[in-house]
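>>> just a sequence and a predicted model for now, questions to come.
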Amino acid sequence: MATRRGFIGSASGISTAALLGYSASPSAADSPLTDTASTTAVSVTQQQAKDSIFAVNAGMRSNYATLKAELVKHLSPVIVVQNDAKGGRFTLVTANGQESVNPVAETFELAKSIAHVPLGCFSVIASYLADKIPNLPNADRIDPHDLLLVAFNDDRSTAWIEPLQAYAATLTTARKNLPAAGLPAALTTSCGHILDAALEFINTSVQAKVFDMKSFEDFSGSVYPDIRVNMEHAAQAQIKGVQDIMKTWRAKVGEAAWADLYCVVLSQWTTSVLNQNTIIIKDCMNAAKVATHLIDLPGLETPKDPIFTALDNLARIVQDNIAAEMVFPKDTKVADALKGKEDLLSDEILIQLGGGGAATTQSAPTYNTLSEGMCPVRK
């Protein structure tokens, strides 16, 4: 996973330098200093001089990567959370190994599955929308350029009919089998309403061979109360599942180790602020350390090796925490930048651009959006 410092984390000392195109340890023949026999200055080209300077950073990156790779082996205890359709896969990492579990009950996924029906319909028809915004209550909130980008197909085309009918077949099967799913009564009712309304919208649109934003919003708006019911059941299932596994693992590792627990939550950028698992986990950790030990790592896609990605980034954070105080012992503001999410040059760039960098630097590093207090969401 790329980060703000963008170093080469997997390269060895020699391979890092080779990859960058210069040697981390210049030979005596390449040295710009002196001739060992006559102590006379040896002539070097400008590029050789630059390469010798580049090699200094290559050596730093190599040493940094070596320290990080070794530190990964000593991280404990750590909980890594992979957000997924099931409410999250949780992995506990300790000195004794790893264990993973999906702690959230199926109600979470079932409730969200039906709540996603309007989005499923939209995904089929969106590219065939007319690129003119009709008179809608929320018309001023729709960016005309964004609509033009999404509505890239001819709005006179009927190519949407077949895929929408295929989705309707899936919805019909789910509606028929819904009573046998064993869901709570209120959830069964809300799911039925959503499925019925979606099938009515699809059938009407297919018969007329036309739809528009108004007809779709009439449908989606009509089922919003039912979607809220589904969201309530999904949230209840997730809170209970996460809190239960956190209690179980707390007892397993012991209070002393739990006080220093790191939690790394891997999420997509679109859900990285007020991430659902981060909100729940926050209250299960040591309150004195949650600001720096609960870490959100947003990305574009799920990494191939989520656990390694989490631990690799955590090792970088941990070693930067120590390096910051020792490398910048005389400037705590710059040290905080190294410890946090700021680039070390950001303050200087803001100053030079007239942004008054000193006023923008935080006094202490935080790694998530919830560290300053309770959840900001209120009913």
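That came in fine, so what should we check first? Residues are numbered from 1 along each chain as shown.
>>> from here on, just use CA atoms for contacts and neighbour counts.
OK.
>>> which parts of stretch 159-174 are buried?
160-161, 164, 167-168, 171-172, 174 (16 or more other Cα atoms under 10 Å).
>>> pull the longest helix from the chain.
For the chain, the longest helix by residue count, based on DSSP state H, is helix 224-253.
>>> pretty sure residue 198 is in a strand, no?
No - the assignment for residue 198, made by DSSP: H, G, I helix; E, B strand; the rest coil, is helix rather than a strand.
>>> show me what the host helix or strand of residue 170 is packed against.
If you go by DSSP states H and E, residue 170 is part of helix 161-177. Packing partners of helix 161-177 (3 or more Cα pairs under 8 Å, 6 or more residues apart in numbering; DSSP states H and E): helix 117-125, helix 185-208.
>>> again, 7 Å this time
Judged by 3 or more Cα pairs under 7 Å, 6 or more residues apart in numbering; DSSP states H and E, the packing partners of helix 161-177 are helix 185-208.
>>> and the helix it packs on, what's buried?
For helix 185-208, by 16+ other Cα under 10 Å, it's 187-199, 201-203, 205-206.
>>> how far off helix 224-253 does the helix or strand that that helix is followed by point, in degrees?
Beyond helix 185-208 on the C-terminal side, the first helix or strand identified by DSSP H and E is helix 213-222. On the basis of axes from the mean of the first three to the mean of the last three Cα atoms, to 10 degrees, helix 213-222 is oriented at 50 degrees to helix 224-253.
>>> ok now helix 213-222, how far from the chain's centre?
Its chain's C-alpha centre and that of helix 213-222 lie 31 Å apart, by Cα atoms, centre = their mean, to the nearest Å.
>>> next up, a second structure to put side by side with the first:
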Amino acid sequence: MNPYTAQRIALADTYLPAAGPLATTNRGFHECYNHLLGETLDRLGHAIPVLVMLHDDLHLSAAGSRQYVQVVPEHYHQLKAVAHSGFGMQLWLMTHRAKVLNETLRSQLQANSEVLRQSRAALDCLPIAERATPATLLDTSLGFIHRIMAAGGVETELVEEYSTWMAPHVMKLARAAVRLEIDALHEATDRWRRELGESMWRDVYVVLCGTHQPRYRQAASQYFDRVLGEHPGIGAESEDRIVFAENIDELDGAFDLLARHIVDQQASTMIFGYRGRLQKDLLADVATEYLDQILPTGE
């Protein structure tokens, strides 16, 4: 059993109730659950192939071996940084809208200009085909700074003009970045699918690790929805072979979450006849019924 799971299992003794026969019953439940969890973990990466998207890499665990490939290239982060420079400029303008420039604000603008010029020079490391849009965004942002300096203040009209101009250019950067990611994802996934063979591929699970709650229609999630023929949705109840791991940044944690997901689905199918029932709060439906009594909507 992996260390991440072992650490979580050790916490079971701290769950309430703390003492008495009900505490013994509760511990018995967790012992049975953890036994099934251990059996499932033993199958993950062996009989059950698992893909894990962790940071910039896609990992494959299958037949007892692991391999990985970087699917978010450095160029992706460079394009993202340029987009952030545009957003940063926008936030600065929003903060200081309608203000007359004093020495502090002039110094800030001069510092921003220097950063933008250095960033512009750094674009030489990008492939030629990917330079045009970030160069335009940085050059135009510099131009706006010069106009603000010349006007002696952050005029509201300039703020609104920059906002209108920036949005489509940021989306062009986003389009270029997501193509880099999806192309690399598709190349690695397609190759591994051929290596595994269709009989083993039918059992594959995907875990997408992130530091934030899952974004609606996140790029990698959309990609694997299509590859695995899943039906996209919002929230854990919609997850089947694709699972989002929030705030998990290690493979052991991803495997622990996936094992719990599989055990919960199996138990849910046997108890409720619906594999996704335990992927929403067990109290959800009865809570709605009771709230309809004490706080009916529409009143």
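Good, I have the coordinates. As the structure is a prediction and not an experimental result, all values here were calculated from the model.
>>> for the two chains, what TM-score is obtained?
TM-score of the superposed chains, computed with TM-score structural alignment, normalised by the length of the second structure, equals 0.77; 280 aligned residues with a Cα RMSD of 3.4 Å.
>>> quick one on the thing from earlier: adding distance to residue 296 of the first structure, write the buried residues of stretch 159-174 of the first structure out as JSON lines.
Shown next, in JSON lines, are those (distance: Cα to Cα, whole Å):
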{"residue": "160", "distance to residue 296 of the first structure": "39"}
{"residue": "161", "distance to residue 296 of the first structure": "41"}
{"residue": "164", "distance to residue 296 of the first structure": "37"}
{"residue": "167", "distance to residue 296 of the first structure": "35"}
{"residue": "168", "distance to residue 296 of the first structure": "37"}
{"residue": "171", "distance to residue 296 of the first structure": "35"}
{"residue": "172", "distance to residue 296 of the first structure": "39"}
{"residue": "174", "distance to residue 296 of the first structure": "35"}
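>>> ok, those residues vs residue 299 of the first structure, which is closest?
residue 167 (29.7 Å; Cα to Cα).
>>> against residue 273 of the first structure, how distant is that closest one?
As defined by Cα to Cα, to the nearest Å, residue 167 of the first structure lies at a distance of 31 Å from residue 273 of the first structure.
>>> can you check residue 127 of the first structure too?
Taking Cα to Cα as the measure, residue 127 of the first structure falls 28 Å from residue 273 of the first structure.
>>> higher neighbour count, these two?
A direct count of neighbours by other Cα atoms under 10 Å for residue 127 of the first structure and residue 273 places residue 127 higher, at 19 against 16.
>>> residue in the first structure paired with residue 135 of the second structure?
With TM-score structural alignment as the criterion, the equivalent of residue 135 of the second structure in the first structure is residue 192.
>>> now the spatially most central residue of the second structure: closest residue in space that isn't a chain neighbour?
Here the mean C-alpha position of the second structure is nearest to the C-alpha of residue 210 (Cα atoms, centre = their mean), at a distance of 4.0 Å. Nearest residue to residue 210 of the second structure, sequence neighbours excluded (Cα to Cα, 6 or more residues apart in numbering): residue 246, at 5.1 Å.
>>> thinking again about what came up before, which residues does the match of residue 135 of the second structure contact?
Counting by Cα atoms under 7 Å, 6 or more residues apart in numbering, residue 192 of the first structure touches residue 175.
>>> hmm, try it at 10 Å
Contact analysis of residue 192 of the first structure by Cα atoms under 10 Å, 6 or more residues apart in numbering lists 114, 174-176, 178-179, 186, 198, 226.
>>> please apply the same query to residue 256 of the second structure.
Contacts of residue 256 of the second structure by Cα under 10 Å, 6+ apart are 1-6, 8, 37-38, 40-41, 44, 245.
>>> same question for residue 247 of the second structure.
Per Cα under 10 Å, 6+ apart, neighbours of residue 247 of the second structure: 209-213, 253-254.
>>> what does residue 136 of the second structure give?
Contact partners of residue 136 of the second structure, counting by Cα under 10 Å, 6+ apart, are 120, 142, 169.
>>> and which of those is nearest to residue 61 of the second structure?
Of all the contacts of residue 136 of the second structure, the one with the least separation from residue 61 of the second structure (Cα to Cα) is residue 169, at 38.9 Å.
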